[in-house]
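No letters, just coordinates:
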């Protein structure tokens, strides 16, 4: 069995000082995100989305960030999925980005809200045709009998939309996570990592350093 105690590495690539951060954390995030893209990190827009039921039972999964807006972070999903049901019950959620190649992560807490239908339509229109059909075919988070059942649903919708525009299903669309806390983490030597936290207070952002 692998000795987990001895799986470790030191972080030496970069530093994060208060003098380097921007007053607005969304701008700071965009800067780090663009650096992750330039560094060709694997799936730079992959983020862990954590949600919880009304009584606080959590669950998490990886989703893809699709838009960065001044007010928050946008992703898309099936509105009947487990994550969407939990957001309806309890719209507090958390996001986490990890860019191993840069020894960085960003942790976000906030409130998730549906985006306008027109915005969901705009994104759906530019998706590949197979992805559009997948949105129709998948009863996301539901138990299905086997793979063949799913593939048959896909084939049925391919037939239904042959020669037609593939419209957006009513139960598919976007959410925006409006942050009230964003933490930027930069790995440092000897586990003395840099952690800079933005907290929303009185309409503005308070910037503080956290112990690693």
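Happy to help now that I have it. Here the structure is a predicted model, which is why all the values come from computation and not from measurement. Numbers count the residues shown, from 1 in each chain.

can we go C-alpha only for contacts and neighbour counts from here?
Will do.

which residue packs closest to the residue nearest to the spatial centre of the chain, ignoring adjacent ones?
Here the mean C-alpha position of the chain is nearest to the C-alpha of residue 47 (CA atoms, centre = their mean), at a distance of 3.8 Å. Nearest-residue entry for residue 47: residue 97, 4.8 Å, with adjacent residues in sequence omitted and distances by CA to CA, 6 or more residues apart in numbering.

putting a second one here so we can go through both:
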């Protein structure tokens, strides 16, 4: 494998586009690793909702475990794994909140049911029963009626601004191809190195 570009975001776009043609479900699915202030790690799957030269964006309940982790310790790692392509991309970087305008725009694009769900779910907290969740959904469905559902203050997005992006392609006899892009800060050019498998 050789890289098609010296820009990691362009390389990412190429691989994501190819994965969208071959992955059955959620080619934009990514494992998100966070850590608490005192270093306890956690990982879960989330969906990539946007990316550009500034970084990779997803949205969540800010009061969830991941939301609290990222507010207390604004560093994260991502892993995209596309089994159909036998590829993965690892991303590490600093985290920032998206702007209110970005969050509002994405929230408005969601289905009404998903918007109501953002109000009804106290994400990551104990739930006494499925009925309690359904009751909460009914409460907010009635509250908003046919009017526009506003974005809750506790729901927004994060952007991972990478300083390290690694591209991995499976190879015969476990002789994989690995390229890593690194930079000290965003004003720096990306440095590219090939890694041993």
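Everything's here; your move. Note that this is a predicted model, so its numbers are computed, not measured.

For the longest strand along structure 2, grab the matching residue range in structure 1.
Selection of the longest strand in structure 2 by residue count, based on DSSP state E, yields strand 155-169. Alignment of strand 155-169 of structure 2 against structure 1: residues 172-186, by TM-score structural alignment.

superposed on structure 2, where does that stretch end up, distance-wise?
Taken against structure 2, stretch 172-186 of structure 1 registers an average deviation of 0.4 Å after superposition, with mean CA distance after the TM-score superposition for structure 1.

mind checking how far residue 79 of structure 2 is from residue 61 of structure 2?
21 Å (CA to CA, to the nearest Å).

Check residue 22 of structure 2 too.
Residue 22 of structure 2 is 30 Å from residue 61 of structure 2, by CA to CA.

Now the residue lying closest to residue 185 of structure 1 once chain neighbours are set aside: which helix or strand?
In space, and not counting its chain neighbours, residue 185 of structure 1 is closest to residue 195: 4.6 Å by CA to CA, 6+ apart. Taking DSSP states H and E as the criterion, residue 195 of structure 1 maps to strand 194-201.

Give me the next element, helix or strand, following that strand.
strand 204-210.

Who has more neighbours out of residue 22 and residue 61 of structure 2?
Each of residue 22 of structure 2 and residue 61 has its neighbours counted (other CA atoms under 10 Å); residue 61 has more, 21 against 14.

For that one, which non-adjacent residue is spatially closest?
Nearest one to residue 61 of structure 2, counting by CA to CA, 6+ apart, is residue 155 at 4.5 Å.

The one you found: neighbouring residues, count only.
With other CA under 10 Å as criterion, residue 155 of structure 2 counts 19.

picking up where we left off before, if I line the two up, what does the residue nearest to residue 47 of structure 1 land on in structure 2?
For residue 97 of structure 1, the residue aligned by TM-score structural alignment is residue 80.

what about that match, neighbour count?
Residue 80 of structure 2 has 21 nearby residues by other CA under 10 Å.

Touching, it and residue 31? I think so.
Yes. Applying CA atoms under 8 Å as the test, residue 80 of structure 2 and residue 31 come out as touching, 6.6 Å apart.

re earlier: residue in structure 2 paired with the residue nearest to residue 185 of structure 1?
So, by TM-score structural alignment, residue 195 of structure 1 is matched to residue 178.

Near that match, how many other residues are there?
21.

pretty sure the residue nearest to residue 47 of structure 1 contacts residue 105?
Yes. With contact defined as CA under 8 Å, residue 97 of structure 1 and residue 105 form a contacting pair (5.3 Å).

hey, where'd the strands end up in structure 1?
So, for structure 1 - with DSSP E - the strands run 46-52, 58-64, 67-69, 72-78, 92-99, 104-114, 172-186, 194-201, 204-210.

Next, format those as JSON lines and append distance to residue 144 of structure 1.
As requested, these are exported to JSON lines (distance: least, CA to CA, whole Å):
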{"stretch": "strand 46-52", "distance to residue 144 of structure 1": "23"}
{"stretch": "strand 58-64", "distance to residue 144 of structure 1": "19"}
{"stretch": "strand 67-69", "distance to residue 144 of structure 1": "31"}
{"stretch": "strand 72-78", "distance to residue 144 of structure 1": "16"}
{"stretch": "strand 92-99", "distance to residue 144 of structure 1": "27"}
{"stretch": "strand 104-114", "distance to residue 144 of structure 1": "27"}
{"stretch": "strand 172-186", "distance to residue 144 of structure 1": "19"}
{"stretch": "strand 194-201", "distance to residue 144 of structure 1": "42"}
{"stretch": "strand 204-210", "distance to residue 144 of structure 1": "45"}
